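*Asks:* Here's a sequence, model it:
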Amino acid sequence: MNLKDINTLKTLLSTPQKIVIVPHKNPDGDAIGSTLGLCHYLQNEGHKATIVSPNDYPKFLKWIPGNDSILNFEKENYQSKDRINEASVIFTLDFNHLGRIGQMQPFLEEANATFVMVDHHQEPADYASIMYSDVSMSSTCEMVYNLIEFLGDVSKIDTKIANCLYTGIMTDTGSFRFASTTSRTHEVVADLIKKGAKNAEIHHKIYNANTPSRLHLLGCALKNMVILREFNTVYITLSQEELDTYNYQKGDTEGFVNYGLTLEGIKFAVIFIENKEEGILKISLRSIGDFSVNEFSRKHFSGGGHTNAAGGKSDDSIEATTRYFVSLLENYKEELTA
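*Replies:* Here you go, the predicted structure:
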């Protein structure tokens, strides 16, 4: 974050503001952890801060301190719109394009607030007056820690903030195993633990909250896995019928795509999940090494993200989409088999 933006933000927050904090649609651990961590900080500083989420999020995140105060735009529409309309400042966290917030997009586009973006994804849009964008960061939660430090307030991080930020860093780094985890990440995490983050308890609440139906759905997904050894690639499919059979709940497929990368020699893993309600296939892409799933998804599946983790979508059926996907791999064979 450059010095000009830091000083502008300090000036902006030097007087009490009405603030709305927005994560992306279908928020994950980093989105919820970062918004709640920032919200606690701003409230402690005397601001009226509210989180408005585009929609619901997984049950395994609903223990995080402050969770009960989050407004769900889909279910609390009028109250959410009122908060957006009266906001003097809007923070957008863990996304960099207003297309990532679904039906909230037109309301934010019409808002008169000063926008502040905090995000670590590639190719940010230019809607924010103050922008903290850094693709090298492990997570938006690590960036919120840095933001508080830039404002000279790292000593004000309390136990609630520490637990929120630790959650997002842990989940977005794959429990600190992804390449985006740096020595600085570990320094931040160490400080959060010193400030009260309950690391073992957080890990247990996130990763040991399975239901029998989720494990059965995982078994179905693994049974559907297709291994393409000639391209060092794996893909998984889940139909709406299969989701319904195993009583799918939001967040149940989180992490399924990563199982493909546990196979020896596999560099590229994808999962295609049918969503009849939205009329699309949701696609998650992961890779190991230099193969950019961000570029692959942007070019072929209207998506994007990071070099090794991205999302996308398709309007076609599972059968047509997977055929198209496999047909693309020949163009990337040299990269995938190097």
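*Asks:* switch to C-alpha atoms for all contacts and neighbour counts from now on
*Replies:* OK.
*Asks:* On the three-state scheme, Ala269 is what?
*Replies:* strand (DSSP: H, G, I helix; E, B strand; the rest coil).
*Asks:* From what I see, it and Arg229 are in contact.
*Replies:* No: taking contacts as CA atoms under 8 Å, Ala269 lies outside contact range of Arg229: 11.7 Å.
*Asks:* between those two, who's got more neighbours?
*Replies:* Set side by side, Ala269 and Arg229 show more neighbours around Ala269, with 28 against 11, by other CA atoms under 10 Å.
*Asks:* To compare with the earlier structure, here is another sequence to fold:
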Amino acid sequence: LVKEMSLPYAILDVDGSLQWGNDAFLEVVTEKKAVRKPITAFFPDITVDKLPEREVDENIHISYNNQDYRVILRKMVSPSFDGSGWRSDDSPLKAWSSRNALIALYMYDETEIISLLKVNKEQKLVSGLLYIDNYDEALETIDEVRRSLLTALVDRKINKYMQSIDAVIKKIEKDKYFFVFQQKYLPYVQSNKFSILEEVRGVNIGNEMSVTISIGIGVDADTYVSGYEFARAAIDLALARGGDQAVVKQKEKIAYYGGKSIQMEKNTRVKARVKAHAFRELVENKDKIVIMGHKIGDVDSLGAAVGVYRIAKTFNKKAHIVINEVTTSLRPMLNRFIGNPDYEEDMFLNNEQVKEIVDLNTLLVIVDVNRPSYTECSELLDYTKTVVIFDHHRQTNEAIDSAVLSYIEPYASSTSEMIAEILQYIGGNLKLKTVEADALYAGIMIDTNNFLTKTGVRTFEAAAFLRRNGADVTRIRKLFRSEIIDYKTKADAIINTEIFREGFAISVCASSEVGSPTILGAQ
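*Replies:* A predicted model of the protein is given here:
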């Protein structure tokens, strides 16, 4: 009965050698003299380490001769068997292992089921959003008579690309599109890394600024509504990371494509003004404000925190800044606030102190970081429901989901620059103190390497605003002069540098006599 059973069935010894197989099994392996051969000779996926060691079924999915199978391996133990219990003397099973165990193998053909599941998955509709990042800015760089031509060319590129993946696309605004397509085309667009990004960027009819687009796609959602929400989250992430890229969001995974171009600075301050007004409303409605940056804080995070502190004090709110480790780069600026009669003694708190004062009516402001694990005290995110983020770094998969206000601009040179703009629109007759202007100016200066990298028009406008409020460049430079031991340590590290593969400089930086070796190493 077992020999003629339609289900492929075989028996192995504990070492994985085939002892017997029924007719259906031998048809699958297409070899009649298969006995005594290791099972890996037919199915490489069934290795010895996958054979069951206990009387618990092992399930393995394999492919063989263009067929898909679910293999069940079941260990059979007969402790009383002495090798003479077989009725047929010529049975190959007579050689029962001295360990009194055999392994039964069952094969269930899943080819049709897997094929149907694949077709079902491929026919699922995937939602997507496509935004033109710089629609208005690009049109402003071209003659008015040619603007309609530029718009038409971009539209044509987008529609032609969507036709290649059999997508239905609808223009919902002048610079926004919604589209749906079958999931079977997703590997194609992923393999060519969303070539539409490059195609649109290449459209040029005399426009000084290249047109760039961002794409957000939601995949593997349970419903169409949640699929659209995935696409919304993906496009928000693409824009927050600087645009000119595609983001594919699944339930537990996010993939990024593109993002090669340098994010262009936007000349308009509309967004900064809107964020400033929204932030003012939040400040006015809370009893106290807690500000924190990232671990091993730097001058930019301190400067931004001090700027937010001044906003809180302008509206007569109690405010605290969370700082744990004070590095050598931070200490000169921090010492100007500690012991200063113009500032409260509890202006700076550590983790343990701040946890005692934070409650549901506290506004938590996070500056210069947008990843919860990098914050100075990540536990505070669970202590309050009102969280605000100001940052100039690109967003990653790890994000703070509970933020009620998020102002993340990758084009900005520093968070201090962003806060300097917020200060100009916050209202309330805000007046910066000289030491606060110095802290913000220092944050911009350090993050831009003395205004040499990633600076734009708005960077210098923010610096000019801070200069008008008393920031002194000479005084700031004196604060950040290197100690002689730091200078010598850096010089020794440079002298002992070795070049690896003509592209990597490797050296050892001594840390025995240095206050903050991580800061020195970064410098």
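*Asks:* re earlier: show me whatever sits in contact with both of Ala269 and Arg229 of the first structure.
*Replies:* Counting by CA atoms under 8 Å, 6 or more residues apart in numbering, Ala269 of the first structure and Arg229 have no shared contacts at all.
*Asks:* hey, which strand is longest across the second structure?
*Replies:* In the second structure, taking DSSP state E as the definition, the longest strand is strand 67-77.
*Asks:* Counting by contacts, list what the helix or strand just after it packs against.
*Replies:* With elements assigned by DSSP states H and E, the helix or strand that comes after strand 67-77 of the second structure is strand 101-109. Under the contact criterion of 3 or more CA pairs under 8 Å, 6 or more residues apart in numbering; DSSP states H and E, strand 101-109 of the second structure touches strand 9-12, strand 67-77.
*Asks:* for Ser88 of the first structure, what are its contacts?
*Replies:* Contacts of Ser88 of the first structure by CA under 8 Å, 6+ apart are Gln17, Lys18, Ile19, Asn112, Ala113, Thr114.
*Asks:* ok, now how distant is the fourth one from Met131 of the first structure?
*Replies:* In this view, Asn112 of the first structure and Met131 of the first structure are 17 Å apart by CA to CA, to the nearest Å.
*Asks:* Compare the two (neighbour count), which wins?
*Replies:* Ranked by neighbour count (other CA under 10 Å), Asn112 of the first structure and Met131 place Met131 first, with 23 against 14.
*Asks:* quick one: what helix or strand has the more buried one in it?
*Replies:* strand 130-133.
*Asks:* go on, Phe181 of the second structure?
*Replies:* Going by DSSP H and E, Phe181 of the second structure is part of strand 176-182.
*Asks:* what's the matching range in the first structure for the helix or strand following that strand?
*Replies:* The helix or strand immediately downstream of strand 176-182 of the second structure is helix 186-191, counting by DSSP H and E. Helix 186-191 of the second structure corresponds to no residue of the first structure when matched by TM-score structural alignment.
*Asks:* in helix 186-191 of the second structure, what counts as buried?
*Replies:* Residues of helix 186-191 of the second structure classed as buried under the neighbour-count rule (16 or more other CA atoms under 10 Å) are Leu186.
*Asks:* how much distance is there from it to the middle of the chain?
*Replies:* Helix 186-191 of the second structure has its C-alpha centroid displaced from the chain centroid by 20 Å (CA atoms, centre = their mean, to the nearest Å).
*Asks:* Please apply the same query to stretch 109-120 of the first structure.
*Replies:* 17 Å.
*Asks:* Next: stretch 498-515 of the second structure.
*Replies:* Worked out by CA atoms, centre = their mean, stretch 498-515 of the second structure lies 29 Å from the chain centre.
*Asks:* for stretch 175-191 of the first structure, same thing?
*Replies:* For stretch 175-191 of the first structure, the distance to the chain centre is 17 Å (CA atoms, centre = their mean).
*Asks:* The stretch 1-150 of the first structure: helices as residue ranges?
*Replies:* Under the criterion DSSP state H, counting those that start in this stretch, the stretch 1-150 of the first structure carries helices at the ranges 3-12, 29-44, 77-86, 105-109, 140-150.
*Asks:* So which residues of the stretch 201-338 of the first structure form strands?
*Replies:* Counting by DSSP state E, counting those that start in this stretch, the stretch 201-338 of the first structure has strands at residues 226-228, 233-238, 268-275, 280-287, 304-305, 309-314.
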